[in-house]
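Student: here is my input; please provide its structure:
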Amino acid sequence: MKAMFNIVKEQISSFYLIQRLAKFQLRIDNQSNYLGFLWEVINPAIQMAMYWFVFGYIMRRNEEVGDIPYVYWMLAGISFWFFINKAILQGSKAIYQKYSMVAKMNFPLSVIPSYIIMGKYYGHLVLLAALIVLFCFGGYYPSIHYIELLVFLVMAYLLAFSITLLTSTLTVVVRDLQMLIQSVLQAMFFISPILWDRSGSMPEWLQAVLVLNPFYFLANGYRAALLEQKWYIVDHWQLALYNVGLIIVLLYIGAKAHYKFRDRFSDFI
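Tutor: The predicted structure is shown next:
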């Protein structure tokens, strides 16, 4: 537990540094683009339009999911996916890509994946704000359930950090792991309720397995807060406790691995 508490202390004490580095990284990523940071919203918006056209218009004929038009249902869930996917993919390779910059400095290495995630988090918040405006045009107005949305936003960040703390450490040791992470995320995209949800028509044992996927909980949580006007955490409190416990376990494992290898990163790199 000591390693996990030390990681948490590093994040809190380096919070200002993480913000500065995240903003700096965003400027670097977009410095050659005329529209700059706007591409953090435009790029996922183009992909959203493509997914709606293929899965909503061609394959599903725009049918509703419950009482919600498919386009809104899909947008609420996929907004979460764009953040978690980019955060894990880029955060997982952050240490071995950035280590040479801080190797001779007294720098908390756990901050490296953290500021990469924070940069993606800024883009996620802007995209989510744009979607909220769009949902208002569709008749889905902000409500008291947005309080729960704040909880899901915090959980999404913590999930991304706990996963990335572990994977960014392991990819320094085994570089091929990055390719495995990319493949696993692609599989998770299609088995999570991002573009579809037919879990209700599946055998009960398979439903029980699918709900253990943390992406399942958060994607549906976003939808409940933004569109369904439901207290998703209250209605699914067992699932909420499971996901909080999962984040803690992943953070514990990631912290142990990080402290075990951090003094040997230079040897592996």
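
Student: from here on, just use CA atoms for contacts and neighbour counts.
Tutor: Fine.

Student: give the contact list for the closest residue in space to residue 211 that isn't next to it in sequence.
Tutor: Leaving out its chain neighbours, the residue that sits closest to residue 211 by CA to CA, 6 or more residues apart in numbering is residue 217, at 6.9 Å. Listed by CA atoms under 8 Å, 6 or more residues apart in numbering, the contact set of residue 217 reads 211, 239, 240, 243.

Student: just the buried members of the residues you listed?
Tutor: Burial by neighbour count, judged by 16 or more other CA atoms under 10 Å, picks out 239, 240, 243 from the contacts of residue 217.

Student: thinking again about what came up before, and the gap between the residue nearest to residue 211 and residue 251?
Tutor: 18 Å (CA to CA, to the nearest Å).

Student: let me know the closest of the contacts of residue 217 to residue 26.
Tutor: Proximity of the contacts of residue 217 to residue 26 (CA to CA) peaks at residue 243, which lies at 29.7 Å.

Student: I'd like the structure of this one too, to check against the first:
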Amino acid sequence: MKDIWKIFKELVKSWPVMQRIARYNNDQTYRENYLGDFWHFADPLLQIGIMVLMFAIRNGGDKGNPHATGLAGYIAWIALGMVTYFFMQSAMRKSAKSIQSQVNILSRMKFSLSAIPMTEIITELRRYFVMLGIAFFAILFMNVKPSIYWLQFFYYFFAMMVFLYALSLVTSTITVLVPDFYNAYAAILRVGMWISGVIIPVDSPNFPLLLSNALKLNPLYYIIQGFRETLLENPIWFWHNITANLLFWGIVLILLTVGAHIHMRFRNRFMDFV
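Tutor: Down below sits the predicted model:
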């Protein structure tokens, strides 16, 4: 807990610098391109559009999905899931390699190394909010009316950010210590969409119960399903599922404890490993 508290204080202290670095990263990514920020959103938009076209038309009337009604409901359901997953996937991938790629530069500044992974996560937020805005428009266009349940969007957003940072502390440190780890981690992220309930509802009646229960342990499923239960049909308050909440925050606490410990133990030697 001592390591966690120290890292929390470093994050608060480094917050203004993290925001400036995130803005700089966004400005520099496509600076040399004529269309600039267009390319920042074109790739995820294209992938989401293709997935929606392929799966929504094929499965729009699938009665095995208890969360979506008809083609319009399925489009909103899959679009919200994919926007959330693409953000998390990109944030997890970049934050895992953040210390390894930036330690040489940032170690010369008065900047806490524990804040580097969070900087990468913040950098991805601009694209996420734009994509989320498009998903919101799709939801409203499909006759899903706003409700008081939408307020718990902020709970799931907070849960997502804490989870991403806790995981990034672990992965960014291991990537420095064991470079081969990143390749395996990136491969897992490429298949993560298929085991996180993004496209196929893992709680469908057609799904084997044992496999369904195992996949629900995935923290990504908790977050994606939470956003869907908040914004789409059949909304429920997050505290109604005590078991899922305990499992998710238990995993986050374990990741945060382990990540803080190994980060504090090895960060003075990061330069030796890079």
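
Student: burial count for residue 161 of structure 1?
Tutor: Using other CA atoms under 10 Å, residue 161 of structure 1 is surrounded by 29 other residues.

Student: one more: residue 247 of structure 2?
Tutor: Using other CA under 10 Å: residue 247 of structure 2 sits among 16 other residues.

Student: please pull up the equivalent of it in structure 1.
Tutor: Structural alignment (TM-score structural alignment) places residue 247 of structure 2 against residue 242 in structure 1.

Student: residue 85 of structure 2 too?
Tutor: Checking with TM-score structural alignment, residue 85 of structure 2 has residue 81 as its match.

Student: so how far does the strand or helix carrying that match sit from its counterpart in structure 2?
Tutor: Using DSSP states H and E, residue 81 of structure 1 sits in helix 70-92. Here the mean offset of helix 70-92 of structure 1 against structure 2 after fitting is 0.7 Å, by mean CA distance after the TM-score superposition for structure 1.

Student: contact partners for residue 143 of structure 2?
Tutor: So residue 143 of structure 2 contacts nothing (CA under 8 Å, 6+ apart).

Student: that one in helix, strand or coil?
Tutor: With DSSP: H, G, I helix; E, B strand; the rest coil as the basis, residue 143 of structure 2 sits in coil.

Student: the one 3 residues further on now?
Tutor: Of the three states, residue 146 of structure 2 takes coil under three-state DSSP.

Student: need the counterpart of it in structure 1.
Tutor: Under TM-score structural alignment, residue 146 of structure 2 pairs with residue 142 in structure 1.

Student: circling back: list the contacts of the next helix or strand after the helix holding residue 81 of structure 1.
Tutor: Counting by DSSP H and E, the next helix or strand C-terminal to helix 70-92 of structure 1 is helix 94-102. The contact list for helix 94-102 of structure 1 (CA under 8 Å, 6+ apart) reads 109, 112, 113, 116, 168, 169, 171, 172, 269.

Student: go with 6 Å
Tutor: 113, 172 (CA atoms under 6 Å, 6 or more residues apart in numbering).

Student: strands of structure 1, start to end?
Tutor: Taking DSSP state E, the strands of structure 1 run over residues 64-65, 68-69.

Student: can you redo these as a markdown table with distance to residue 44 of structure 1 and mean neighbour count?
Tutor: Shown next, in a markdown table, are the strands of structure 1 (distance: least, CA to CA, whole Å; neighbours: other CA atoms under 10 Å):
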| stretch | distance to residue 44 of structure 1 | mean neighbour count |
| --- | --- | --- |
| strand 64-65 | 22 | 14 |
| strand 68-69 | 20 | 14 |
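
Student: which of those strands sits closest to residue 198 of structure 1?
Tutor: When the strands of structure 1 are ranked by proximity to residue 198 of structure 1 (CA to CA), strand 64-65 comes first, at 10.2 Å.

Student: residues contacting that closest one, please?
Tutor: By CA under 6 Å, 6+ apart, strand 64-65 of structure 1 touches residue 70.

Student: count of residues packed around the counterpart of residue 129 of structure 2 in structure 1?
Tutor: Counting by TM-score structural alignment, residue 129 of structure 2 corresponds to residue 125 in structure 1. Here the count is done by other CA under 10 Å, and residue 125 of structure 1 has 16 residues near it.

Student: let me know the distance separating residue 125 of structure 1 from residue 208 of structure 1.
Tutor: Taking CA to CA, one finds residue 125 of structure 1 at 31 Å from residue 208 of structure 1.
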